[in-house]
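1. Prediction below, plus the sequence it came from.
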Amino acid sequence: MEQTWRWFGEQDPIPLDHVKQTGATGVVTALHHLPAGQVWQPEEIAKRKHVIEEAGLSWSVCESIPTEDSIKRGDANARRAIDTWKDSLANLGRAGVPVVCYNFMPILDWTRTDLMFRLPTTGYALRFDMIDFVAYDVFMLKRNRASQSYDPLLVEKAEQRIAGKSEEQKKLLETNIIAGLPGGASAQTRSSISSLIESFQGIDDETMRGNLFAFLKEIVPVAEEFNVRLAIHPDDPPFPLFGLPRVLSTASDIRRLLAAYESPANGITLCTGSYGSRPDNDLVAITREFAHRVNFAHLRNTTVEPDGSFYEAEHLEGDTDMVTVIELLLREEEEAGRQGRRPRIPMRPDHGHLLAGDIDRQTNPGYSYNGRLKGLAELRGVIRALTRGI
């Protein structure tokens, strides 16, 4: 597998020189400085590509072209947004960027309730606490009929939990939850969140799935024309939030996605952490069934608790058998290489614990240097050992 590293551009506190020191050869990035809704022009793409290549690295994956909510809703603005997306995809393909990761989650790209969950190791991890989330949804955001979305016992526990929080703790919880919203905590208010959620009223899973399949029929031919492999990211977490639809959370969802457009260009991002934070997802079975359509891999691990809460575990610990998942991907890669079906699968260590000197430094949540470096080293060791066996 090609070892890559996510980099957020020139504003990333981790420079490309430090990325190269990790042993990664590829960079996963996007034009984060450009506002959503505009075409990524060839000049901007070329600038980013030049900076990466000047550092002795390659732009291996674009993560991600923003997928506007109008596409997910299928509303009157969807046509313009789809055309913009297709133009950006074509320009990336012309520039030689081989993989584009994207997601189809409404409003939120990811959700956690705690960005500084202290571990027994004294490092810090990202955590999703189900009771805290229910407490926010029902008793702080006060979404209409929110309590009906959850088990009554969970709502009762959430009411007790929120009653024991100080105003400062409530504010931090809200800040953490909306960090995954467009613009993050600095751009959103409780009122704006409610408005965004309201904009999806009447859109259920099947309606949004239909909009996703219609989107595939538009973008996959462009990907094929310009030799780009698409890799859709799963829902994170893979269950409903705020009563919003979910369309890529289970193996059944993947089957329907791949059947909607049969093409090697229509593939998935195997995010072991996202799929793995749902107890009924068997990551080994998912990898075995869909390895031939894995165009990108996010390798991370999670530990799931009985009430549905989870936290980011060590890369080789947690609930997912990471060694077997990697072995299956390597075997697919080796077989595909013999047949000339595909190049190597790019992978990156997804998320990492906040460790040592990084604790007091500016970092993007989940994207500290030392934690990901540790994860990449562990994954590289597994890959090296398995490759000798294969």
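-> Nice, thanks for sending it over. Residues are numbered from 1 along each chain as shown.
2. Going by C-alpha atoms from here, please, whenever you check contacts or count neighbours.
-> Will do.
3. can you tell me how far Glu314 sits from Gly371?
-> Applying Cα to Cα, to the nearest Å, the value for Glu314 to Gly371 is 9 Å.
4. out of those two, which sits in the busier spot?
-> Gly371 (24 against 19; other Cα atoms under 10 Å).
5. residues contacting the more buried one?
-> Contacts for Gly371 (Cα atoms under 8 Å, 6 or more residues apart in numbering) come out as His351, Gly352, His353, Leu354, Leu355.
6. Next one for the comparison:
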Amino acid sequence: MQETWRWFGPNDGVTLAEARQAGATGIVTALHDIPYGAVWTEDAIRERQAAIGADPALELRWSVAESLPVHESIKIGEGDLEPLFETYRTSIRNLAACGVTTICYNFMPVLDWARTELHHRLANGGRALRFNAHEWAAFDVLMLERPGAEADYQPVVMERARAWFAASRPSDRDALLATVMAGLPGAFDRYDIVGLRGMLDRYRDVTPERLRQTLKRFLEAVIPTAEAVGLRMAIHPDDPPRPLLGLPRIVSSADDLAFITEAVDSPSNGITLCSGSLGSSVDNDVVGIARRFASRIHFAHLRNVRVEPDGSFMEADHLDGDTDMVALVEALLAEQGRRKAAGDPRWRLPMRPDHGHELLGDIGRTGHFPGYSATGRLKGLAELRGVMRAISRLRDLPL
């Protein structure tokens, strides 16, 4: 697999040289300065490519666009969407013209990934991202005051939520809101409580079935263009794969992925296999999902989580969570081998280590985005590389 590294552009505190030192050859990035619903121009794309290739000795290239955002109006299905569809199609054409031929995107309403702690202290002194079910319930029920929200949580979770809220200070609640918003690293919208209520109100009539249909409409509008220019679209699963704040989530299970891949049956309509997102639900067999949808996986985020009985979860070491990472890597390498044998010129699957712990010099270092530390991801990539090399040797599979 091609080893890649997410880079948030010139404002990222982790440098391209550090990405290369970690062993990556591909860069995963996006034009975060361009508002949602605006065109990614060829000039802007080439400017980012020039920044990635500024030091030829690093031999880095832009491998995957993550993410080309989907405008909220498309998800809601409100207004005349054709101009937004055409903007997205134009960006697809421009990326393909510049040689970037894989797009990772998501269809999560309002929020991207959701956590309640960004620097949870580990026993070894490192730091990790964590989702505490009771803190999320406190945010939803007691801070946001969403009508009917309490029914979404177990009584034991609500008991802990009320205890947390009673003991919290205004600064604790502000920090929790900031943490919830941190899941939108490239977004222009950062909501306060009032603003978030307004966004939720826009979704008040959006059921899971309606959201599925707006996704299908989006796919029907853009996949033919992607196929025509040889570009692969790879939808990212919901993180976590469950309804949040009363919002439907429709990329959470094997059934959801089946609906998506069948909605527009094209090799350009594919999946980002994020083992941590899917693995945050005990109902998902991540390795089984990888095997079932292998031919439609166009990108892989390899990370691991440990899930707790109340629905809380935490980022684990890459090889030490609930997902059998060795079996998962074996499934992905087997699919690579199939593609190579079939003569696919793009048989090598891009992957990246996702959501590394903060370790060593990461701790206290400023400038990196939550989950995207330097040393933690280097460690994860090194571990995954070792697994790939061993499986490749034992199974005679191409790297």
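-> Ah, there it is. Computed from a predicted structure; not experimentally measured.
7. Would you format the contacts of Gly371 of the first structure as JSON lines with neighbour count included?
-> Written out in JSON lines, the entries for those read as follows (neighbours: other Cα atoms under 10 Å):
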{"residue": "His351", "neighbour count": "27"}
{"residue": "Gly352", "neighbour count": "28"}
{"residue": "His353", "neighbour count": "32"}
{"residue": "Leu354", "neighbour count": "29"}
{"residue": "Leu355", "neighbour count": "19"}
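8. Quickly list what's touching both of Glu314 and Gly371 of the first structure.
-> Jointly contacting Glu314 of the first structure and Gly371 under the rule Cα under 8 Å, 6+ apart are Gly352, His353.
9. now the strands: where do they sit in the first structure?
-> Along the first structure, counting by DSSP state E, strands occupy 2-6, 26-29, 58-63, 99-103, 114-118, 124-128, 229-233, 266-271, 294-299, 301-304, 310-313, 346-349.
10. Kindly reformat the ones you listed as TSV containing mean neighbour count.
-> TSV is the format used below for the strands of the first structure (neighbours: other Cα under 10 Å):
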stretch	mean neighbour count
strand 2-6	23
strand 26-29	24
strand 58-63	23
strand 99-103	24
strand 114-118	18
strand 124-128	23
strand 229-233	27
strand 266-271	26
strand 294-299	25
strand 301-304	24
strand 310-313	24
strand 346-349	25
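11. Can you add distance to His50 of the first structure and give these back as a markdown table?
-> Putting the strands of the first structure into a markdown table (distance: least, Cα to Cα, whole Å) gives the following:
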| stretch | distance to His50 of the first structure |
| --- | --- |
| strand 2-6 | 17 |
| strand 26-29 | 12 |
| strand 58-63 | 9 |
| strand 99-103 | 17 |
| strand 114-118 | 33 |
| strand 124-128 | 33 |
| strand 229-233 | 21 |
| strand 266-271 | 26 |
| strand 294-299 | 23 |
| strand 301-304 | 33 |
| strand 310-313 | 34 |
| strand 346-349 | 20 |
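12. among these, which is nearest Asp205 of the first structure?
-> Checking the strands of the first structure against Asp205 of the first structure by Cα to Cα gives strand 99-103 as the closest, at 14.9 Å.
13. and that closest one, which stretch of the second structure?
-> Alignment of strand 99-103 of the first structure against the second structure: residues 102-106, by TM-score structural alignment.
14. contact partners of the matching stretch?
-> Contacts of stretch 102-106 of the second structure (Cα under 8 Å, 6+ apart): 63-70, 231-238, 272, 298-299.
15. how about a cut-off of 7 Å?
-> Residues outside stretch 102-106 of the second structure that contact it (Cα atoms under 7 Å, 6 or more residues apart in numbering) are 64-69, 231-237, 272.
16. next one: stretch 253-272 of the second structure
-> Residues contacting stretch 253-272 of the second structure (Cα under 7 Å, 6+ apart): 104, 216, 219-220, 223, 226-227, 231-236, 250-251, 284, 289, 296-300.
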